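Undergrad: Return atomic coordinates for the entry below.
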Amino acid sequence: MKSIFNKHIIQKITVVLLLLVSTASMAQDKKKELEAKRQRLQKEIQLINKLIRKNTSKTKFIVEDVQSLNHKIRVKRDLIKVMNRQTNLLTSQINNNIKKIAQLRDDLTKLKADYAEMIRKTYKSRSEQSRLMFLLSSESFLQAYKRVQYMKQYTDYRKKQGEAIVIRTKELQELNKTYSGQKKEKEVLITENRKVQKELEKEKKVQNEMLTSLRKDKNKYAAQVRKKQQQADEIDRQIDKIIRDAIASSNKKAGKTTTSKTYALTPEAKAIGNSFAANKGKHIWPVAEGTKVRGYGNYRDVVNPNVTRVSNGVIIATNQGEIVRAVYKGEITRIFTTKKGVKCVLIRHGSYFTTYFGLKSVSVKTGDKVSTKQQIGTMFTNESTGKTELKFTVFKNTTRLNPETWLYRM
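TA: Down below sits the predicted model:
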């Protein structure tokens, strides 16, 4: 009889078990990551719906409605992608579990058959006299010793076989339970996915109707876009000038050339700048609740896809009266107000700047030191469009940076 304590076999089994546990753990982590993404996207869609409901009755510009709908469609597409990935992962796990269940059932059948055979043999030789005769018939003491060890080993093996059957039975029950839960989870995901896809098709139909309406009056649309672009460009020019002036003033105080495009930093300011840079991708959003409606960089025009436009920051839609907060500690460099009463706050973090445009009221003043998450003001709502949007930008000295790479999960 082969020894059940074969060290080599035990090591191989241990390695296989560790690999299975590791694979299961990685799959579980991926599942949690996808579920977290799904919940974030669902929450974002809820916010978009709430903002659209509030704005619909106020907007006078169909282009604003199209942009809102475009954003909602993009987020829903992302949600569908995530749910498809979740469904695929569950399908893979279900298929693996089906194989495991089949293997466990096969193992159990063999274990039970083996165990039944051992019980039968034990029953035949159950008497103490048979055992004693087995020992007494030994030709030497060494053979008798080996037979004692054999009987002990056989008894232990039978006990372990019984325990293995119990363990395998329990594993099979747990696996069946997991398999059943995964099937239900997959069914729920598929149902939700179909629902979102139907909503998406309806929204795309409405979007096409809006675009058709806009394209009928291209001149009116072009005028609206041109006016908005001029306003945005003017704000950008003001921000650029403020930063250049602040750098020049700092260099003048430090006795350096005022034509330099980089800040003359004190040791304290340098430390803040290094700390700001070290937290790239981890900075809080400038509002507690918001959704990114436009990213940084080039984007296609909503009506004419052949036309490319540029966004110098990120646009975040949020609730009316939402509190605006500093994304990191720093110093208020400048506050200015447009002709329409919209305010902008610039915060310096060493050689870095963050700007917050779209405020109605400001609760800080130039020169104030602010901490991370500190309130700097409240949001402005455009009466014409009903929208409450913050334009957030990041600079290093005079160079614009992509804010999406600096904020957490943007």
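
Undergrad: Only C-alpha atoms from now on, for both contacts and neighbour counts.
TA: Noted.

Undergrad: all helices in the protein, in order from the N-terminus.
TA: Counting by DSSP state H, the chain has helices at residues 7-56, 62-124, 128-136, 141-216, 218-253, 267-278.

Undergrad: could I get these as CSV with distance to Phe395 and mean neighbour count?
TA: Below are those laid out as CSV (distance: least, C-alpha to C-alpha, whole Å; neighbours: other C-alpha atoms under 10 Å):
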stretch, distance to Phe395, mean neighbour count
helix 7-56, 27, 14
helix 62-124, 26, 16
helix 128-136, 89, 12
helix 141-216, 35, 14
helix 218-253, 9, 15
helix 267-278, 11, 16
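
Undergrad: Show me the one of those helices that comes nearest Asn312.
TA: Asn312 sits nearest to helix 218-253 of all the helices of the chain, at 8.0 Å, using C-alpha to C-alpha.

Undergrad: One more sequence to fold, the one below, so I can look at both together:
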Amino acid sequence: MKFPRSIGVFGLAFFAVLVFCVSTCRAQNKKAELEETIRKIEDEINLTNQLLEETRKSKTMSLNEMAMLQQRIRQRENLISTLQRQIVLADGKLQRTTAELGKTESNLAGLRKEYAQMVLFANKNRSGINQLMFIFASDGFNQAYRRMKYLKQYGAMRQEQIKKMTLSQQQLLQQKQQLENEKTEKQQLLDNEQKQQTLLTNEQKQVDQALARFNQKEKNLQGELRQKEQEAKKLQKQIEAIIAEEIKRASVRTTETTATAMPDKLMNLTPEEKHLSAQFTQNRKRLPWPVERGMITGKFGTQPHPVLKKVVTNNNGIDITCPAGSRTRAVFDGIVISVTKITPTNNAVILRHGDFFTVYSNLDLVNVKRGDQVNVKQEIGRVHTDKIEKKTTLHFEIWQGKNLLNPELWLAD
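TA: Now for the predicted structure:
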């Protein structure tokens, strides 16, 4: 079956619009995703700037401030990278709109040409006599009926053609406006990228200047590093002893209530504790942060020293710098098994969640005591603010039995 040309053109136009709508929908989803990423990064940079303002009240620059400056560099680079991806997306959208605009113009030209032919035909046969002669010249009644029907359909086709042309013209105007909007949006993105590049250059200069100042007091830094390592070792020994005692207590308890212990397990757990452990495991990458707002300034494991060359540091957890007065909170339901004083202004709280343990250290105020049941996001204490360096940093660890885990892999993004 052969369709009239006008119907074929309409079908192709409809298919083109359908493809355009699908691709536009996908592009819009990607655009929204990138915009959300940019918003999050900008929030992180704003928090970093806020924390830097707090630490700059100190007369001397601290390693924590240095870590935040370096973190801001990484955040800025991430922001620029995301903006560049958004520019590529905007450029692709611009090209698609330009192509669709060309198709619409071509389609409109075709419709106008067809309409001109219709008008020419109508002008030649516009008199009623010509139409009557066309009908009366038929070989029979059936042919005459078909010719009458044809003339009626032809008039309807002209009206339909006018509608198509009107719609096509409206679509053309909309696409031209969309094209202008997309050009403006792309230029704004390019301007923003240039602005971020300038900020990045200035921030890199700040880091270089800070490094130069730190290099002048290398001996002091080495002394501070030794002191922090001693405090970290003291905390680790206390944590290991507390966890070992808790494991021993759990083993004795379950051995007394069961016929045989489970030698392949690190801890013998009650059914309730097994359920809690399973829930904790299921919440990997979804645990709430131990503070409401903060940034990681000390990563887990072996890390290069931010200033001292060829020196590495080891961190059993992560260090989260947060606004002064921040409260720490439980990342999961559990029980308090220890409240320990490391120094006069550094208390550590350990919670147990089945065979998992979480550690919250550098608290100057504690709201819980040993044996307390705590719920997720319940306040545990207040993070200590160093009066000299003007920094507020929580040390946070996660253990499974006697094994250390990387908290970054467990906390929500």
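
Undergrad: on that earlier part again, out of the helices of structure 1, which comes closest to Thr378 of structure 1?
TA: Nearest to Thr378 of structure 1, of those and by C-alpha to C-alpha, is helix 7-56 at 16.8 Å.

Undergrad: tell me the angle of that closest one relative to helix 62-124?
TA: Orientation check (axes from the mean of the first three to the mean of the last three C-alpha atoms, to 10 degrees): helix 7-56 of structure 1 against helix 62-124 gives 160 degrees.

Undergrad: Just give me how far stretch 53-67 of structure 1 sits from the chain centre.
TA: Chain-centre distance of stretch 53-67 of structure 1: 30 Å, with C-alpha atoms, centre = their mean, to the nearest Å.

Undergrad: I'd like a version of the helices of structure 1 in JSON lines, one that adds distance to Phe357 of structure 1 as further columns.
TA: Putting the helices of structure 1 into JSON lines (distance: least, C-alpha to C-alpha, whole Å) gives the following:
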{"stretch": "helix 7-56", "distance to Phe357 of structure 1": "19"}
{"stretch": "helix 62-124", "distance to Phe357 of structure 1": "19"}
{"stretch": "helix 128-136", "distance to Phe357 of structure 1": "93"}
{"stretch": "helix 141-216", "distance to Phe357 of structure 1": "28"}
{"stretch": "helix 218-253", "distance to Phe357 of structure 1": "9"}
{"stretch": "helix 267-278", "distance to Phe357 of structure 1": "20"}
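
Undergrad: So for Phe336 of structure 1, which of those helices sits nearest?
TA: Of all the helices of structure 1, it is helix 218-253 that lies closest to Phe336 of structure 1, at 8.9 Å by C-alpha to C-alpha.

Undergrad: mind checking what Asp368 of structure 1 lines up with in structure 2?
TA: In structure 2, Asp368 of structure 1 lines up with Asp372, judged by TM-score structural alignment.

Undergrad: That match and Gln378 of structure 2: what is the separation?
TA: The gap separating Asp372 of structure 2 from Gln378 of structure 2 is 11 Å, by C-alpha to C-alpha, to the nearest Å.

Undergrad: so what's Gly298 of structure 2 closest to, chain neighbours aside?
TA: Asp319 (4.5 Å; C-alpha to C-alpha, 6 or more residues apart in numbering).

Undergrad: That neighbour reaches Val291, doesn't it?
TA: No. If you go by C-alpha atoms under 8 Å, Asp319 of structure 2 and Val291 don't touch, sitting 11.2 Å apart.
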